[in-house]
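Novice: show me how the following folds:
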Amino acid sequence: MSTPGFTSEVETVMVHQRETISRLPAYKQGATAGDSGAFKLSSNENPFPPLASVTRAIASALGEIHLYPSMAVAELTDRIAARFDVATENVAFGAGSVEVLSQLIHASAGAGDEVIFAWRSFEAYPILVQVAGATPVPIALTDDECHDLTAMAAAITPQTRLILVCNPNNPTGAFVTTDELHAFMAQVPADVLVVVDEAYGHFNRDASSAVGIDFFRRYPNVAVLHTFSKAYGLAGLRIGYAIAPTAVAANLRRVALPFGVTELAQRAALASLDAEAELSVRIDEIVGERTRVLSALRASGWRVTDSQGNFVWLRTGDGTDRVNAVFTAEGILARAFPGEGLRVTIGTPEQNDRFLVAAAAALLPVTV
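Specialist: Down below sits the predicted model:
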C-alpha cells in the first residue's frame, strides 16, 4: 500500500537552490588524527587542556541545559564592556568570532555590494561573503606575506561596504602596524566599515602592531573581532564577540542566530576571564615555543617569515603537496593550501620537536 503524498520512485524534480551556494567550496576543517598517533597541528587549537576552574564552571551549568541560555549574553557583555571601557551597546556576541563575522557581513553587504580582504587570509572570508550574496574582492599579499594596504585602498569602489583586516594574518602570521593602519583609514570612506579581526591577538607581541580597540576609539567606522577559541582554549564551545559602533552592534544582534551562544560557553568564558593570569602563563609558553620553532626552522634551512600567531607559515608553492606528504608520513598533520604553502600550529614541545624533524626531512630531496 502506498502512502498518500509519497512516491516509491526516486524524485526527478530538484527543489530550487541558490546557484551561488552550489558553487561554493565547503569550509575545510583541519585533518583529524584519529588513532593514527599523528599530531594534529592543522587547526590552530590551544595545546593545553581546559583549566580546572573552567571545567568546574561548565559542570556547574550542566543541570540547566534544558533551559535556554541568556540570548543577550548579559553578564559577559558587562564584563567585556568594562574590560575595554566601552558601552554595553557596543558589544555583540556569537558562536565564535567566525559567526560574528558572518553577522557583520550580513548586516553590511548584500547583492551588488563588495567586501575587500587580503588573500591569502582566513579561509572563511570569501565563503561568508558569497553566502551573504555579496562579491568578494581578494587582494594579494605582499612578497613578505603582509596585507597590501595600498592595493586594498585602491580597490575601494562605491560598492565597497566592508573591509576585513586580519591582524595578525591567518595563515601567514604577519601583522599590520599602527602607522600602516592609520594611513589606510585615511583613505577609507567614512561609510565603509573596517573590521579588525584579532582572533590571534593574544599571541601578537610586536609593539608596533595596530591594536583594534585603539582604532575603534579613534574612528567611527571600525569594528573589532575577538574570540575565546584560541588563547582561551574554548574552541569546542564556540564563543566570540565584536566591539562595534552602536548601530552596527544593534544590527549584529538582529541577524544573530537566536540563542546561538550556549550557557556552557558563557560560563566558560566568564571563568576564563577570571583566570587570565593563569592563562597568560600558557600563552607565554606558546609564544616561547613559537620563537624556538622559527629559529630551528631557519637553522635547518627553511626561509620563513616571523609569525605573531600561534602558528608558523611555510611558503612551499608547487612543492606543497610533496612537503605535506612528508609531514604526514612523519606523523604531523598540517593545514595545506595546495600551490601555496602550509600552516603548522604551535603545539606542545613534543609535538613541535616532531614537526621540526618532519620539516628537516622535507628539505632533504629538494630545498624549498
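
Novice: use CA for all of it now, contacts and neighbours both
Specialist: Fine.

Novice: which residue is the nearest non-sequential neighbour of Ala250?
Specialist: Glu89 (7.3 Å; Cα to Cα, 6 or more residues apart in numbering).

Novice: give the contact list for the one you found.
Specialist: When contacts are counted by Cα atoms under 8 Å, 6 or more residues apart in numbering, Glu89 touches 246, 249-250.

Novice: which one of these sits in the busiest neighbourhood?
Specialist: Sorting these by how many neighbours each has (other Cα atoms under 10 Å) puts Ala249 first, at 23 neighbours.

Novice: pull up the gap between that one and Ala199, please.
Specialist: 18 Å (Cα to Cα, to the nearest Å).

Novice: what's the neighbour count on the closest residue in space to Gly347 that isn't next to it in sequence?
Specialist: Closest residue to Gly347 apart from its sequence neighbours, by Cα to Cα, 6+ apart: Pro47 at 5.3 Å. Burial of Pro47, expressed as a neighbour count using other Cα under 10 Å, amounts to 19.

Novice: residues in contact with Gly331?
Specialist: 37-39, 354 are the contacts of Gly331 under Cα under 8 Å, 6+ apart.

Novice: please give the structure of this sequence too, so both can be compared:
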Amino acid sequence: MTSIDDLRAIPPAETSEAEGSSPGLRPRGVLGKLPRYAAGKPPVMVDGLESFKLSSNENPLPPLPAVLAAIASETSINRYPDPMTTALRTELAAYLGVPATDIVTGAGSLGALNQILATFAGQNDFDAPDEVVYAWRSFEAYPISVGLAGAAGIQVPVRADGTHDLEAMAAAITDRTRVVLLCTPNNPTGPILTRDEVVDFLAEVPSHVVVVIDEAYQEFVRRPDAVNGIELYRDYGNVIVLRTFSKAHGLAGLRVGYSVSQPSLTEHLRVSAVPFAVSQIAEHAAVTSLRHIDEVEARVQLIVDERTRVVEGLRGLGWNVPEAEGNFVWLALGDHTQDFAARAGEHALSVRAFGSEGVRVSIGEETANTRFLELCGEYTHRPAAR
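Specialist: Next up is the predicted model:
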C-alpha cells in the first residue's frame, strides 16, 4: 500500500513553460481597478530607542488576563466551530439588549461588512452595477470591498473638518443605490455623527436602501449627542449596525465582528454569511471579554484619557486637529504627509500616511504618545489652528 510518505517522495509532473505560466488565466478585470489595502507598517528599529507601532489603530494593551486564560485552555480546534456562534450571540444579546436573532457574526467588522455587500449590492444580470455611497476619505477597505462585490462605489468627499457631508451623500443616492456606509467615528479623520443628523439623513433615504452604521470605535466615543446605532436600528428596518471586538477588547488578531439588524435583513445576511468565520478560540475570547466588560471599559478609559492628553497637547502646540472620538488622531498634513511619516520613523514611531492627504496616528503607550508630541513640537509644517 502506498503511504503518505511515498506520495510526498514522488516528484512533481513536468510541465511545459506555457503550461507553467498559464497565460490564459486572468483574474476579474475589477482587480486591476482596485486600490491595494495597505496595512500599518511596523516601526523601524532605531538604536537607543524603544520602537512603537502607531499605524494600525490597535489597542496597545493585551487582552484581559481572564481572556488569555480562557483561550489557553481551548483544545477543541480539531472540530469545526459552531456556525451560528450561539454562545457569543447569546452573550451579546444580553449585553446590547437585543434579540440574539438580530445578530450575525463575521470575521471582524470587515468580514461582517463583506457579508452585507454580498447580500445587497453587486453586479446584476445584464444591468449596470448597483451603487454604494460612502464618505471619502473613510475606511480604506470600503472601495476594495465594494469593488469585489461587483458594485460601483460613489465617494462623497468629507468636509474640511473631517465630518461626513450628509446632505451631499443624500443627494448622491440614485435609483441604483443599494447601500450607504456611515463610518462613525470616521476612520481616519476622527469625528462622529450625531444622532439627530443621522435621523434627519435617514428621513431622506429610501426605505429600500440599506444604511450601514459602522461603529468599530464606538466604545471610545464620549460625546453625549453621538449616534448609537443600536438605539436606532429598532426603529429603522433598513439600518444595519457594525461593531467589532478588535479595538476596545484588544482581539484584533482573532477576527471577531458582528452586525445587528432587524429579521427582514438578517434572514438574508445568514445566507451570505461565511460558514465558520469565527473560530472557537475567537468566540471563547469574545464571550469571556464581555463577561468582564467593566475591566474592558476601564482600559478603554485609559486610552481615552491618553487621547485627550494628545489632542490637547497638539492644540497647545498650534496644530489644527479634527475632533477625535476614536483611538487615533488625524493630521491633515497635505504635501508634507510622507515627510512627517519619515520623520516619525526616525523617532522609532510608525504612523499611517495616506498619500498626500494626511497622517493617522493611533493612541499607543504613554511613552509613545509623549514622543509623538515631542516630534510634533519640533515639526514646522504643522496644520495651523484656525
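
Novice: just give me the match in structure 1 for Glu366 of structure 2.
Specialist: When structure 1 is aligned by TM-score structural alignment, Glu366 of structure 2 is paired with Pro349.

Novice: Thr291 is in contact with its match, correct?
Specialist: No: assessed by Cα atoms under 8 Å, Pro349 of structure 1 is found out of contact with Thr291, at 11.9 Å.

Novice: quick check: the residue mapped onto Ile230 of structure 2 from structure 1 vs Gly96 of structure 1, distance?
Specialist: Taking TM-score structural alignment, Ile230 of structure 2 has Ile213 as its aligned residue in structure 1. Distance from Ile213 of structure 1 to Gly96 of structure 1, counting by Cα to Cα: 19 Å.

Novice: what's the answer for Val312 of structure 1, then?
Specialist: In terms of Cα to Cα, Val312 of structure 1 sits 22 Å off from Gly96 of structure 1.

Novice: same deal with Ala336 of structure 1?
Specialist: The gap separating Ala336 of structure 1 from Gly96 of structure 1 is 23 Å, by Cα to Cα.

Novice: before we move on, what about Gly201 of structure 1?
Specialist: Taking Cα to Cα, one finds Gly201 of structure 1 at 15 Å from Gly96 of structure 1.

Novice: do Pro245 of structure 1 as well
Specialist: 19 Å.

Novice: more neighbours, the two?
Specialist: Shown here are Pro245 of structure 1 and Gly96; by other Cα under 10 Å, Gly96 has more neighbours (25 against 21).

Novice: now for the more buried one: what does it line up with in structure 2?
Specialist: Checking TM-score structural alignment: Gly96 of structure 1 goes with Gly108.

Novice: same question for Arg120 of structure 1.
Specialist: By TM-score structural alignment, Arg120 of structure 1 lines up with Arg137 in structure 2.

Novice: and if you look at Ile239 of structure 1?
Specialist: Alignment note (TM-score structural alignment): Ile239 of structure 1 maps to Val256 of structure 2.

Novice: now do Ala74 of structure 1
Specialist: Using TM-score structural alignment, Ala74 of structure 1 pairs with Thr86 in structure 2.

Novice: count of residues packed around its match?
Specialist: 15.

Novice: so the residue nearest to Ala250 of structure 1 sits in a strand?
Specialist: No: counting by DSSP: H, G, I helix; E, B strand; the rest coil, Glu89 of structure 1 falls outside a strand, being helix.

Novice: name the nearest residue to the aligned partner of Asn167 of structure 1 in structure 2, ignoring sequence neighbours.
Specialist: Using TM-score structural alignment, the equivalent of Asn167 of structure 1 in structure 2 is Thr184. Here the nearest residue to Thr184 of structure 2 in space, its sequence neighbours aside, is Ile192; by Cα to Cα, 6+ apart that works out to 4.8 Å.
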